[in-house]
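Visitor: how does the following fold in three dimensions:
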Amino acid sequence: MTSVKKLKGVFGLVGAVTATASAVTSLRRARTDKDRLLLANAIASFATAITGALLAVRAVRKDDDK
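Guide: Next up, the predicted model:
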C-alpha cells in the first residue's frame, strides 16, 4: 500500500512541475502584453504549483517515516 502513496506523491510532483511550466508561460505572456490580469493569474498559478509540490513532498516523506 505504501508504494501506491509514493506513486500518488510522484504524480503530484509531476502535476506541480506542469503547473509551474504553464505559470512561466503565462508570466512571459503577461509581461509581453503588459496584462495585469494575466499577471495575477500567473502569480496565483505559481502559488498553486508550490502548494501542490509541498503537499506531494510531505506525502512521500510521511510515507517514508512509517
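Visitor: for the rest of this, base every contact and every neighbour count on C-alpha atoms.
Guide: Noted.
Visitor: kindly list the longest helix within this structure.
Guide: In the chain, taking DSSP state H as the definition, the longest helix is helix 2-33.
Visitor: for that helix, which residues meet the burial criterion?
Guide: 6, 9-10, 12-13, 15-17, 19-20, 23-24, 26-27, 30 (16 or more other C-alpha atoms under 10 Å).
Visitor: let's see this one next, to set against the first:
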Amino acid sequence: MVDQEEMEDEEFESQLEQMIVENGMLIQSVMNILLRKGVITEDEVDRELETLYKELGDEGDGSGGE
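Guide: Next comes the predicted model:
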C-alpha cells in the first residue's frame, strides 16, 4: 500500500513535470517571436540552448554548474 507521503511525492513530481513542459512551450514561443522579429538568429539560439543544457547537466554532477 502506498502511504500518504509517497502519494504527495508522486503528485509533486507530476506537477513539476507539467510545469517544466509548460515552461518549455513558453520559452519556445518567445524564441520563435524573437526569431521572427529578427532580434536573435538561429545560431544565437543554438549557442544559448547549448550553454543552458550544459549548465543544467553540470548542476546534477555536484559541481554547482562551474
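Visitor: equivalent range in the second structure for the longest helix of the first structure?
Guide: Mapped onto the second structure using TM-score structural alignment, helix 2-33 of the first structure covers residues 6-37.
Visitor: check the mean deviation of the matching stretch from the first structure.
Guide: Compared with the first structure after fitting, stretch 6-37 of the second structure has a mean deviation of 0.4 Å; criterion: mean C-alpha distance after the TM-score superposition for the first structure.
Visitor: so how far is that stretch from its chain's centroid?
Guide: Relative to its parent chain, stretch 6-37 of the second structure has a centroid offset of 7 Å by C-alpha atoms, centre = their mean, to the nearest Å.
Visitor: can you check stretch 36-52 of the second structure too?
Guide: Relative to the chain's own centre, stretch 36-52 of the second structure is displaced by 16 Å; criterion: C-alpha atoms, centre = their mean.
Visitor: and for that stretch, what's in contact with it?
Guide: Applying C-alpha atoms under 8 Å, 6 or more residues apart in numbering, the external contacts of stretch 36-52 of the second structure come out as M31, L34, L35.
Visitor: now the element after the longest helix of the first structure, going C-ward?
Guide: helix 36-65 (DSSP states H and E).
Visitor: report the buried residues of that following helix.
Guide: By neighbour count with 16+ other C-alpha under 10 Å, helix 36-65 of the first structure contains the buried residues 38-39, 42-43, 45-46, 48-50, 52-57, 59-60.
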